[in-house]
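Enquirer: Okay, sequence plus prediction incoming.
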Amino acid sequence: MNAKPNSEPKKTGKKGFETEEIVRSYFLGAGFFVVRGVKLRHGGDELTDIDLWLYERSATLARRRIIIDIKDNAQPKAAERLFFVKGLAELIQVEATGIATSDTRRSLRELARKHNVLWIDNADLQRLKSSQRLTASSRLSDEDLGEFIAKIDASRSSKNVRDAFASVKSAVADRFGPSCANTAIDGAQYFAKTAVEAHPGSLPAQVFTRLAYFSAAIAAAALDFASGESALRPHHERLASLTDAIRFGDDPKGTAEKVRWAKAAIRDYTPNGASLAEIFHTRFNEALQSVPAESLAEIVVKMTNSDRLFNAARDLEQAAFLIECPSFDDLTIDSKSFLGAVLDFVAIDRLAFSQAWNPPKHVPTSASAKEVTTSASALSSSEGIVAPADHGKLL
């Protein structure tokens, strides 16, 4: 018997990816820090994907994380996605949620409003898709960058670069703050070091420079979020708090408790335990104090007195995805200052990094960045979904 020919078109997911890019561009233009395609992980397993993860800093003390679920297909199952995203938001403890769907049912919009879920329905999506300001982007898509990364990994017969990039992205999902910042700083060190080792001006040098920018962007956003808890404290207390956060991660007191437990275990259960315990404690503290966290923390404290660090995070993310990838010297002042501090912290020479990728100055990359933001901002005002001045009232 001959097999029945498959009359259905092959599903590639391209439409959904394009919609995610357009919605991301919209929220970038509305003033958010946005990460697309975040994998939620636990115990080494990938549990689910977050289509868009947003971070908003609307005032000195006002910070908010938002997850957006996007389904643009013939059967979006919008009600199920609404219940799913609400449960996921509670699980990872973010402040707000949203749905972008091809569904048109008014009853679901009313249900979303009742439960404080941002609702972008098919009519909204079509307006976004019809805007040349969003579709004619000067940015790479996530898929474009993924193809570059795949080429680098293929040349090395590994998936190390892909995995390192995914690890930095996934850190925002369940540990945004000091722990996420430390993961991102580790990523910046790896990517910057590899960029320096690559042939200057080559594709690997460009890709690793992009990934170093992206990792530094995540670190800046995470440290900006972490600074909110100490925003009203005196300068010396803020500096001490952020220094401990960079050294220890989310739980400085917990780390100190583990050290005390280890010291007691060495003292009680090993020969010459008392002297060995003191040696362990002394050398551990010396190792911690040798970490130059104060310099990086000082930069963070100065930049979080206003929205400079948040803007640096947005600028670095933009630089990572611009089609015309800017050099280190072409970055904005604040993004260069923060990235420079990160490079100093991880002992990567700034000059060597700046020379890894230095494209010809035939396209004004800063103008390209402004064009994307200005275009998206103009759209948000005209389309009436979320105007930049009102994005604090998103939900």
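Expert: Arrived safely, thanks for sending.
Enquirer: alpha carbons only for contacts and neighbour counts from here, please
Expert: Will do.
Enquirer: Now do the closest residue in space to Ala96 that isn't next to it in sequence: how many residues are near it, please.
Expert: Once flanking residues are discounted, Ala96 sits nearest to Ile66: 4.6 Å by C-alpha to C-alpha, 6 or more residues apart in numbering. Ile66: 21 surrounding residues under other C-alpha atoms under 10 Å.
Enquirer: what does the one 5 residues further on give?
Expert: If you count neighbours by other C-alpha under 10 Å, Lys71 ends up with 23.
Enquirer: Leaving out sequence neighbours, find the closest residue to it.
Expert: Lys71 sits nearest to Thr101 (C-alpha to C-alpha, 6+ apart), 5.0 Å away.
Enquirer: got the buried residues for the helix or strand hosting Asp153?
Expert: Element membership for Asp153 (DSSP states H and E) is helix 142-156. In terms of neighbour count (16 or more other C-alpha atoms under 10 Å), helix 142-156 has its buried residues at Asp142, Leu145, Phe148, Ile149, Ala150, Ile152, Asp153.
Enquirer: let's bring in a second model and compare:
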Amino acid sequence: MVKKIPKGFEMEEQLRNYFMQSGYFVVRGVPFVYEGFDVTDIDLWLYSRESSLTRNITIVDVKNKKTPQAIERIFWAKGLAKAVSANNVIVATTDKRKEVKDFGLDLDVLVLDGVFLSKLSKSEGFLKNRFSDEEFEEEIEKYSLGKLDGDWKGQISKCKSLLANEISFDSCNQWLEVSRFFAEQILTKPSQLDVALRCFYYSLSLFSIGVDYILKELSFLDHDERVGKLVEGFTYGSKGQEGVTKMLSLSLSLVEQFAAEGKSISSQVRSKVMADFDSLPTNIIGEYFAKADVGKTIFSTAKELEFLAMSRDFRNHSESSLELRATIGCLLDCWEINRKEFSLSINAS
């Protein structure tokens, strides 16, 4: 049964459905955090892949109120778009005045006005096959120990908030870490299997979007160069090996200066840290995502993963596309999780 949600959130879900039908990857309620302060939520975050060289990020501000203050919302959304490095801005408002659309046009903001929203509100069944965000959160909260056991709901919120920053290897590595966390929960929490799988698919869908975004910058490189860039990024993050080495050298120079036997300690720490980096099996995912056919399908894989996470009639990925199953298999290999054991766990129920 579809649970009734507040009017404003219902409009966000209707718009989400509209943009998904138009081919976008859509995330609702993206927290924008600045210097530790919760500033606001992005109502809808849209991602589109228009070609192998072009990606677009659009934010949508939704105000389904009698007095929407549309002009002010245009100012607000325009500023927010700059803060989160979005390419495009859309304001959805119940206001029907022509002047509002004209003002939006002047500021390069697309206005979906009251006429459009009234037509959209007549659509039915948009939540027939998928959860709203509120229902998804309720599913997570059914695990009463979720807050203490790694903060499951907080992990998903953290994943969303990374979208408000420029997508990079750092954000991809954080999505990868959350995905690994939920993969381990799938193996160790059989009583919470469905919700753990939902969270696993959701975090992995955002990781897939991140990889697709990064591949845009690597499209002109040959295969071996792509592998090298991906392995370096998944190993060392956005700073790369050179940046991490410089940061490590700066830190260890203080140890050398002020600690007894500083040079000996510094040498040992440097060797241990670099050995830890070298031991990371990131070559597995670097080589996988560098493949041309994987790069072409990763965007559709992301959308498929998101649908699995939010599907009202929940099913695991055992019957999903070959590309999706191959992506999960690659990551399991990277995390040194036995594929057969994982498969047995997800089919246990």
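Expert: Okay, I see it. Keep in mind that what you see is a predicted model, and the values were worked out from it rather than measured.
Enquirer: what's the TM-score here?
Expert: Remark: TM-score between the superposed chains equals 0.92 [TM-score structural alignment, normalised by the length of the second structure]; 345 aligned residues with a C-alpha RMSD of 2.1 Å.
Enquirer: Identify the residues contacting the residue most central in space within the second structure.
Expert: The structure's the second structure has its C-alpha centroid closest to Leu206; by C-alpha atoms, centre = their mean the separation is 2.7 Å. By C-alpha atoms under 8 Å, 6 or more residues apart in numbering, the contact set of Leu206 of the second structure is Cys159, Trp175, Ala302.
Enquirer: which SSE is the first one in?
Expert: Which is Cys159 of the second structure. Following DSSP H and E, one finds Cys159 of the second structure within helix 152-161.
Enquirer: got a list of contacts for that helix?
Expert: Here helix 152-161 of the second structure has contacts from 27, 29-33, 137, 140-141, 146-147, 174-175, 178, 199, 202-203, 206, using C-alpha under 8 Å, 6+ apart.
Enquirer: What of stretch 302-310 of the first structure?
Expert: The list of residues contacting stretch 302-310 of the first structure from outside it, by C-alpha under 8 Å, 6+ apart, reads 33, 57, 59-60, 220-221, 224, 227, 231, 300, 334-335, 338.
Enquirer: In strands, which of these appear?
Expert: Among those, the members falling in strands (DSSP state E) are Phe33, Arg57.
Enquirer: Of the contacts of stretch 302-310 of the first structure, grab the buried ones for ChimeraX.
Expert: This is how ChimeraX selects the buried members of those, with burial counted by 16+ other C-alpha under 10 Å:
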select :33,57,220,221,224,227,231,300,334,335,338
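Enquirer: export the contacts of stretch 302-310 of the first structure to TSV and tack on distance to Trp119 of the first structure?
Expert: Below are these laid out as TSV (distance: C-alpha to C-alpha, whole Å):
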residue	distance to Trp119 of the first structure
Phe33	19
Arg57	21
Ala59	24
Thr60	27
Ala220	29
Ala221	25
Asp224	28
Ser227	30
Ala231	32
Val300	35
Asp334	34
Ser335	33
Phe338	35
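Enquirer: so which of the contacts of stretch 302-310 of the first structure would you say is closest to Thr194 of the first structure?
Expert: Phe338 (19.5 Å; C-alpha to C-alpha).
Enquirer: The closest one -> the second structure?
Expert: Superposed on the second structure with TM-score structural alignment, Phe338 of the first structure falls opposite Thr327.
Enquirer: State the distance from its match to Glu138 of the second structure.
Expert: 28 Å (C-alpha to C-alpha, to the nearest Å).
Enquirer: again with Gly104 of the second structure
Expert: Relative to Glu138 of the second structure, and taking C-alpha to C-alpha, Gly104 of the second structure is found at 37 Å.
Enquirer: Quick one: average offset of the helix holding Asp153 of the first structure versus the second structure, please.
Expert: Mean deviation of helix 142-156 of the first structure from its aligned counterpart in the second structure after superposition (mean C-alpha distance after the TM-score superposition for the first structure): 2.2 Å.
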